[in-house]
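Novice: Provided below are the primary sequence and the corresponding predicted coordinates.
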Amino acid sequence: MPITHLAYLHGFRSSPRSAKAQLMGREVARRHPQVQWWCPQLPPSPRAAMDMVLRGMSQWPVAGTAVVGSSLGGFYATHVAETIGCRAVLLNPAVDPARDLARHVGDQTAFHAPGEHFYFAPEFVHELRALEHGPVRRPENYFAVIAKGDEVLDWREMTARYPGARIKLLEGGDHGISDFERHLPDVFRFLGLD
């Protein structure tokens, strides 16, 4: 069944202004205007972010719902998919953000607006731990695009996190998947929107 509702969750220090979010939003609007698109600015608190997202998606039909997440957003997308049973597209997903972001506690700048600051509080690390899940229950609900050249996250750890899922492993590449446009057809196909 093609999806009817699609959420995009950005990564740490990122925003709905990210290149991937903007590109995907434009392509969804152009090619699939019937799909409800939602790309919210996520608050720094993981608990608040997930409360907001799950509340915002609560009236969406599960069979027609999908979530796309990049980096930390991929970790969040996994939490959403495991919680409600929808499909998820993961773009270089963070696997253990509590471990990786513990060293980033403190004042942070927004990637797309360096003048904007936010505080990543110590308790946010514990909130990330609380969102962790064991092995994914329905690997067929997942499609991951993972770059071996990711300079932030280890591609081996990312692929090992999603056994049985559909994985597009890129030789080279980077954390931001700067050639994302090339992979959009595969993403849309997975979502039943080709």
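Specialist: Thanks, I have it. Numbers count the residues shown, from 1 in each chain.

Novice: alpha carbons only for contacts and neighbour counts from here, please
Specialist: Will do.

Novice: Contacts only, for F111.
Specialist: Residues near F111 by Cα atoms under 8 Å, 6 or more residues apart in numbering: 13-15.

Novice: Distance to G64 for those residues - can I get that in a markdown table?
Specialist: Formatted as a markdown table, those follow (distance: Cα to Cα, whole Å):
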| residue | distance to G64 |
| --- | --- |
| R13 | 29 |
| S14 | 26 |
| S15 | 25 |
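
Novice: Mind checking which of those residues are buried?
Specialist: Taking 16 or more other Cα atoms under 10 Å as the criterion, what is buried in the contacts of F111 is 13-15.

Novice: this is the comparison structure:
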Amino acid sequence: MIIYIHGFNSSSASLKAQQLQHWLAARGRAHEWVCPDLPDRPLSAIALLSDLIEQAPTPPKLIGSSLGGFYATYLASQYAVKAALVNPAIHPGLLLRPLLGSVQQHWHDEGTYTFTQAHEDDLIAMDQLSPANPHNLLVLLENGDKTLDWRDATSYYREAHQLIFQGGNHGFTRFLDVLDLIDRF
């Protein structure tokens, strides 16, 4: 089982989630794809993902993008599973603080919610000074990401496996190119 964890305000309809689903299907492994549409509240999202991990017949692999990379880091520390982190968010409680009180629009549907202090508190509660079990983490970064500073991730994940690509963007343009590597990790 591979659990894809989407980013902030995203969903299972995201480009990378769909690319992974098609990549697995082309290899006769469509049944391995799991990508829940996560609740807006971070602790609710973690509870949902934790249930999926605990119910999996074998330890799943996690792939997390942006905020999903933060969630995957947290879950990898809790369950000692492997995780590939794609342009992961570092300390998102602080990063998203300027959004307090703002109405957020989901990327792939008409849903909205207000980003509150409770959202920030959830994120801060899950934050780690450094990632646990860094040997279980594969960090994939494109240094053309204008949303998150890739250097923050290289520093934070300094003990983890890292690949840094020139150019690209926050969406990680090379995702299809690294799926074989992620699969073997």
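Specialist: Arrived safely. Owing to the predicted nature of the structure, the values given are computational and were not obtained by experimental measurement.

Novice: Give me the TM-score for this pair.
Specialist: Superposed pair, TM-score by TM-score structural alignment, normalised by the length of the second structure: 0.93. Supporting alignment: 184 aligned residues with a Cα RMSD of 1.6 Å.

Novice: Then V68 of the first structure would be within a strand, right?
Specialist: Yes: counting by DSSP: H, G, I helix; E, B strand; the rest coil, V68 of the first structure is part of a strand.

Novice: May I have the secondary structure class of the aligned partner of N169 of the second structure in the first structure?
Specialist: Alignment note (TM-score structural alignment): N169 of the second structure maps to D174 of the first structure. The local conformation at D174 of the first structure, judged by three-state DSSP, is coil.

Novice: what sits against D174 of the first structure?
Specialist: 147-151.

Novice: related to what we said a few turns ago, tell me which of the contacts of F111 of the first structure fall in helices.
Specialist: Among those, no member falls in helices (DSSP state H).

Novice: Tell me the one of those residues nearest A121 of the first structure?
Specialist: Of all these, R13 has the smallest distance to A121 of the first structure: 13.6 Å, by Cα to Cα.

Novice: if you skip the residues just before and after it, what's nearest to the alignment partner in the second structure of the closest one?
Specialist: Applying TM-score structural alignment, one finds that R13 of the first structure aligns to N9 in the second structure. Excluding the flanking residues, the one nearest N9 of the second structure by Cα to Cα, 6 or more residues apart in numbering is H106, at 4.7 Å.

Novice: For that neighbour, give its distance to I164 of the second structure.
Specialist: 29 Å (Cα to Cα, to the nearest Å).

Novice: returning to that earlier point: just the buried ones from the contacts of D174 of the first structure?
Specialist: If you count burial by 16+ other Cα under 10 Å, the buried members of the contacts of D174 of the first structure come out as 147-150.

Novice: Can you lay out the residues you listed as CSV showing distance to M24 of the first structure?
Specialist: Compiled in CSV, those are given as follows (distance: Cα to Cα, whole Å):
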residue, distance to M24 of the first structure
A147, 18
K148, 22
G149, 22
D150, 20
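
Novice: and Q108 of the first structure, what pairs with it in the second structure?
Specialist: Matched across to the second structure, Q108 of the first structure falls on Q104, judged by TM-score structural alignment.

Novice: so is that match in a helix, a strand, or just coil?
Specialist: Applying three-state DSSP: Q104 of the second structure is strand.

Novice: contacting residues for it?
Specialist: So Q104 of the second structure contacts 9, 112-115 (Cα under 8 Å, 6+ apart).
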